[in-house]
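Undergrad: Predicted coordinates and the sequence they were generated for:
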Amino acid sequence: MKRLLMIFIVLPGLIATSQLHAQDSITGRAVDAQGNSLAGVNCVLYSLPDTVQITWTVSDTAGMFKLPVTDGIKYLLRLSLLSFQSVDITCESGDLGDVIMHYFSLNEVVVTPQELKTFGNKDQLLLSESAIKAGTNALDAIGSMPQFKKSADNASISTFDNKMILVLINGLRMTYRDLAAMQASDIEEINYYSNPPARFAHENVGAVIDVRTKKKNDKRYTLYLNTVNGVTAGYGTNSLYLTYTDSLNQVTAYYYIDYRALNKNLMNNSYEYPNYGNIYQGTSGSYNGQYHIGQVTYQRNQGKNLFFSKLEYRKNPGSQKYEQELVKTGTEGLLNSRRLNSDYSSYSADLYYSYVFNKDRSLSANVVNTFYTSESYNNLNSSSGYSFENLAENKSYSLIAEALYTDKIWNGNFNLGFYYQYKNLNQVYNNSIHSDVSTNKEYLFADYSNGVGKFSYNIGLGLENNHYKTASDDKINYFVLRPSIALNLQFDKSTSMRLSGAVYSSMPGVGELTNSIFTVDDHYFIQGNPELKPYYYYYTDLTLQYSSPGGKLYLSPAVRYYYYPNRNMPVLYIDDENVFQRTERISNIHEAGGSFNLSYRPFNWFTIRSYYTYLYSAYQTPNQEIQNHLHNYGFGLQFLPKNWVISYNANLPINTVNGDIHTRMGFNMNMSVLWKYKVISLGAQYIYNPYPSRVYADIDNFNFSEETIWGNFKHLVTVTFTLYIQSGKSRNQTARRLSNSDYDSGLTNYNKAK
């Protein structure tokens, strides 16, 4: 271990030296089709072949620009300006003369040529004008791209094959809500990692996108208001984003509220024991909840130094109530009432600093402190005389610290970093049982990307150590070595193939490590497991991509394989008359499958999208042998006539399995119509999602089924209004390379109202 640490520490110093080259520049003048000078054009320079951003400038009032470069090296220069098509030029030092930029109207969809750009473990994605027009913000635009899809409620995105995405904006860890507060036209490019690079391999995410924004100058004020509110039910997500930016400072204020007031919920449950069964038929139900986020940030960029700070407050109260008729073996007409109330509040402080030595080398550090308080109250009353109460009260604190060093070595990109996380949870269960859980994670990582001709690669290595104290005062230490590799071959501008392989890990949440018991039925309980350990797994993937000239046709078939030596999964146990669900360690799990993704745009104003994913899972629990075949299919249509955006998306039912527990997700679809005029957008959406999920299991001497019917979502109609106002122009601050957050409140999926 000490030798490996010395290698990581000494390596940059040994190979970070560089030769001195003659310095030169790339100059030119940005003009429109009539030869008029264009001021304020974003001129961004990238290295080749890895397309890493080197420097940038903006054209002056005469349209002139100048970028310092090294003589004899080829670069990619991208010019962009709102209302004009972007221009890409491969060039060396010298004068480019007049660079003509062509104007496009937002009332017409102009498709710019789209080339497939892949390097190592990432894809460089550019938004087409049709993607920019699709919706009201950056989240809508990215969700319309063939690599991604939006959720049924349009609040988040995932990869088309259902991988959870970690969102970065200019290298800073953000959320889907932050994308929804951005304008799509502000996006310069998107770096897409279909498999997490070494830096993020210790987190439970499936993919990473890093959204890079355009560089602007001078001073700007912006206001962005985005509202989505239900007509047929109490339902809405609303946000207000204010920002001020100048050449040195950036200040933002953000407020977000998501609320639900649903009154047509029904819960149908059945629990079959050896000698009798409880069948609950839903008669009425409701859910009321809000999710509030308040956030302020300040950033200062001066010379080679960048400082950033963020204060954030989150609150998430929720209450669900269900009335049921209980039909017990040999009885009829008993009434049953279920209540689940939960709430959490969090306060976080985020500090970031970076120093840029030169265009290739930088050092960054990030520290985040988060405090949580949360509670859950669960109650069931039956007219048969049976009742129970569960009360869990949590207090938690976490500290996250990360440092990252980046450099250019042998004309390739080198990253070296260290990550540390401390988390403590103190829980009081039913006012009597105390649990204190502390977890620590240290993670040292490095990766390197380079290429030769059409071939490029990324190799990474992570050293992870987890150690924590459980609620039973046991101390657990867990070490894993996690290498990764991505081999990429770009045959031409339209076709590429990538082979990826990695070792990933997953750590249990602090809420799973307590001794608390959640009562579901009179003899069915969900119990924590203080003995849970982290686990690791192997993953390999082979993906082919094709994008026709102009981006009219995109298709991507892939095959993949997972192997888990051990994995934490929910398992059912029978103890006398009682049944317990507890997360346990299951061995020797194999998963294999494939996917196919298709996007076709026969006309500039019409796009068809379709995807299919298959996954076969095989393992053995203490109760049964599991062999599950997952089929996931969805499709969508999009029309873009002039100022209108008309969309239709549908997802067919899907069956998943986790341990002994099966989940069936029902059919859902949505249709939306949006009208855009200057700074405002008006629209309406229809959502059909009446059977979001059914959870069930069947083992010897016990089976259960839990189904929630959301009557309000059977025919939900919402209206959308957005307003985006800006004054002046702004300069985007230097990209931040680090950011972290903690969203583990101590509540689990079972004791949180939803």
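TA: Received it, and whenever you're ready, just let me know what you need. Nothing here was measured: the structure is a model prediction, and the numbers come from that model. Residues are numbered from 1 along each chain as shown.

Undergrad: Please make it C-alpha for all contacts and neighbour counts, starting now.
TA: OK.

Undergrad: now stretch 406-425, how far from the chain's geometric center?
TA: Offset of stretch 406-425 from its chain centre (C-alpha atoms, centre = their mean, to the nearest Å): 20 Å.

Undergrad: I misspoke; the intended subject was stretch 82-97.
TA: So, by C-alpha atoms, centre = their mean, the centroid of stretch 82-97 is 33 Å from its chain's centroid.

Undergrad: buried set for that stretch?
TA: 85-87, 91-93 (16 or more other C-alpha atoms under 10 Å).

Undergrad: how long is that stretch end to end?
TA: End-to-end distance for stretch 82-97, by C-alpha to C-alpha, to the nearest Å: 22 Å.

Undergrad: And for stretch 51-66?
TA: Counting by C-alpha to C-alpha, you get 19 Å between the two ends of stretch 51-66.

Undergrad: Make sure N701 is actually in contact with P274.
TA: Yes. Between N701 and P274 there is a contact under C-alpha atoms under 8 Å: 5.1 Å.

Undergrad: How about the secondary structure of the residue of the chain most remote from its centre?
TA: Here the chain reaches farthest from its C-alpha mean at G330, the gap being 49.6 Å by C-alpha atoms, centre = their mean. Judged by DSSP: H, G, I helix; E, B strand; the rest coil, the three-state class of G330 is coil.

Undergrad: take the one below as the second:
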Amino acid sequence: MNRVKEAVLAILFMLFTLSTFAQTGSVKGKIIDAKTKKPLEFVNVSIRAIETQKPLTGTVSDSTGVFRINRVKNGTYILSASFIGYKSVEKEFTISPTARNVNVKNILLEEDNQVIDEIKVVGQRAQMRFEIDKKVFDVESNISQAGGSASELLENIPSIEVDNEGEISLRGNSSVTIWINGKASGLSADNQAQILEQIPAESIERIELITNPSAKFSPEGTSGIINIILKKNRKAGYYGSFQIGADILGGYNTSGSINYSSGKIESYLNIGYRQRKSGSKDYSDRINLDDQGNPVSYLNQNGRRDRKGGALFTGVGLTFHLTQTDHIGIEGFGHFGNRNSNNTIRYESDVPGSFSSSERISNSDNSSKGGNVNLDYKHEFSEKSNIIARASWDLWVSDGTSTYKQHSLYQQNKEISSWQKQESDNRSQSWEFQADYVNQFSEESKLETGYKGTLSRQKSPVETYSGETETTAVFDELLYNKYSYNRNIQALYVTFSTKVNSFGLQLGLRGEYTDTETKSLGYERTEATAHPYKDNYFSLFPSLFLSYSLPQNHEIQVNYTRRISRPRGWQLNPFMDMTDSLNISFGNPYLSPEYSNSFELNYIKTWEKHTLSVSTYYRNTDNVIQRIRYREGDVMKSTSANITQSSSAGAEIVAKNKLLKFLDFTTTLNFYYNELEGFSYLPADADAPVTGERDDNFSWTGKIIANAILPHAISLQATGSYNSKQIIAQGHREANYRLDLGARKFFFDRKINLSISVQDILNSRNWHSITSGNGFKQDSDSWRKGGVFRFTLSYNFGNMKASKQKQQRTSEGMNNIIEEF
């Protein structure tokens, strides 16, 4: 009898459940950028009852722009799609017994870049937006960097730091990959600082931060990828712009662009020239110690460097739409520049047998040229399946001549002079071949697979002439070096992503085979007699991404990737650079790559005027490459070595807040803990091993960007940043801070605008480090001149004017701003 009751109750329960689900349905659709026609990821989609206007539930779009909300009861609702930087869109739909599964199809979102004509209040495009695998920063509205360089622009992007030598780090880690337009484009760790200093900021459209890339992307760089996207707008018709600017140090810049697009052809041309002048100072105080750690002597130095140089940067692109499904494009950019640097160093010392004072004057002239050419072909099998084939070629050439003149005073008024000239000819070129296939089986599932081959070649011969004076200088056989570095990488990848209700999954695997060969030839050595160092290895890089959408616009993401950081070319070159006789540096051809396991947990919540992103991350790294220093007599030597393991954990908080109708803030806080294990390393020519104790510390950085839109077409911007104390190999770096300001005024229906900016207005950005090792303690500091004012005037032409209907609509939407004043 009990079993009969249980069976009846079970049947009644199933009938009740079925009747409940029979009264519910679902709504789905796809979010698309109205301008680019590309799907938008991570768009917030919510529904509310049309009668009560009460919010009910929501979700976010996936990597293909698709969204789906299940278990919606019968009734009529309003669906709302919102995304930072875009105008919100609403649609009405009804769930009924005859229409349980509603497809609203494509929802087009337009960028929220308003032009106010009547009241002269100008809106700015949102500077930051979140996508499922990256953060995107639109930099066209970055006022404080108008007239600057790409390197200076990166300094104002959250999570990125740039030191005084141009080295870039992401979340406190300098092992980061820099791309231009989604590929290496010839940039390497050896040349990127010089190139980024000469690319005009006006040529950049946006910057993407990919902190934990999936298996689809290159695993190079343990901290992630910084992707610089150059301008190549493709609106119908023609339009363009022209800019001129100057700064108080004597630098100036000019640039122009023009775009033309029709049904069959899309094209763009950008060209810019930038002349730059800058100054910097540095000092270093070194105390030499005996075996018991007691001071025995000192060597202090103070330096001043003045730099100037100019660079021409140009980009051009053509896209041909051959058919509805076949597209071919060719694009490229070129760079032509020169740079002169004058450096004066004054020494004081009481080292026995050494000079008591000395002055070293160096002058260097460098010219550089290079660029990238890219050819790609896209075939669309269907709306959900396509293949893209790409081939690109990069060439970078840097020629330089440096002279060094030193005059030293010894005891008993003994004087010694020396003169050196060093000539270098650095050349690097690479080829990339890539094919990517995408097949979206359904709105929830997608397969991506592809191949990428990279062939890189570098040569950097150096010749030196030495003597007491310029007239007596002769060829120096000991300072001759002919270095070559070849690296080939073959990679295959596959990723699969799917979504079931609110749960998303992406699995990926990438395999890379790398072969490298380095040669360092001294004087009278030939290719036949040289013994190259070769290193061939195969590596697998898995990735896993999980996401879950919660009600009320909450999203949680968890991901894991394996990363690699290969040694840089200069780190492998064993040639001893003795141009500074007291500071000798050389590379290590036996370096191995670093490998990292990276984990992230991300949470994002969006309100109408606020967005909050919280990311926690953990990364452990083996074979950490660090620069080490050790003393031999009066000489300080430095090289690179795989010395230890490291781990870091942190939390990054990014908030976008619109506090008033005319004021918004983008705030980034990054808290992280670093740990370096202890090490003991014996260089080949050292008498005693270089040791380091285990070291750890807690560091944090903060950056805030404030934008204000005022009446009379005026906008203001302030960017402040702070870096706390951080550990480095054999020591630490002290805290520093910086403040940049900018203002912009539009004239004549937004066709002309004037920007005024000042960088590092407090002149507070310096890099102060304290290090110690076997037989020494050293305190060093360097800083560039701050308080640099810039002025930039821009003129826009072509079909840029908004329609009267749009002007009227946006004017009505901004009337409330006037009331604030």
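TA: Alright, I've got the coordinates. For clarity, every value in this text was computed on a predicted model and none was experimentally measured.

Undergrad: which ones are touching the aligned residue in structure 2 for G462 of structure 1?
TA: Residue correspondence to structure 2 (TM-score structural alignment): G462 of structure 1 is matched to R510. By C-alpha atoms under 8 Å, 6 or more residues apart in numbering, the contact set of R510 of structure 2 is 215-216, 491-494, 540-542.

Undergrad: From those, pick the one nearest W570 of structure 2.
TA: Closest approach to W570 of structure 2 among the contacts of R510 of structure 2 (C-alpha to C-alpha): A491, at 24.5 Å.

Undergrad: My understanding was that the closest one contacts L509; is that so?
TA: No. Contact criterion C-alpha under 8 Å: A491 of structure 2 and L509 do not qualify, at 10.5 Å.

Undergrad: The closest residue to G221 of structure 2 other than its chain neighbours: what's it in contact with?
TA: The shortest distance from G221 of structure 2 to any non-neighbouring residue, by C-alpha to C-alpha, 6 or more residues apart in numbering, is to V176 (4.3 Å). Each residue near V176 of structure 2 by C-alpha under 8 Å, 6+ apart is listed here: 168-170, 220-226.

Undergrad: Out of those, grab the one that's most surrounded.
TA: Ranked by the number of neighbours (other C-alpha atoms under 10 Å), the contacts of V176 of structure 2 place T222 first, at 28 neighbours.

Undergrad: after the longest helix belonging to structure 1 comes which helix or strand?
TA: When structure 1 is parsed with DSSP state H, its longest helix is helix 2-15. Note on helix 2-15 of structure 1: by DSSP states H and E, the next helix or strand toward the C-terminus is strand 23-31.

Undergrad: doesn't T17 of structure 2 fall inside a strand?
TA: No. According to three-state DSSP, the state of T17 of structure 2 is helix, so it is not within a strand.

Undergrad: if I pick it, what's in contact with it?
TA: The contact partners of T17 of structure 2, by C-alpha under 8 Å, 6+ apart, come to none.

Undergrad: Could you do Q421 of structure 1 as well?
TA: Residues near Q421 of structure 1 by C-alpha under 8 Å, 6+ apart: 398-401, 439-442.

Undergrad: Matching R361 of structure 1 against structure 2, which residue comes up?
TA: By TM-score structural alignment, R361 of structure 1 lines up with S385 in structure 2.

Undergrad: neighbours of its match, just the number please.
TA: Considering only other C-alpha under 10 Å, S385 of structure 2 is surrounded by 16 other residues.

Undergrad: just D492 of structure 1 next, same as before
TA: Applying other C-alpha under 10 Å, we find 12 residues neighbouring D492 of structure 1.
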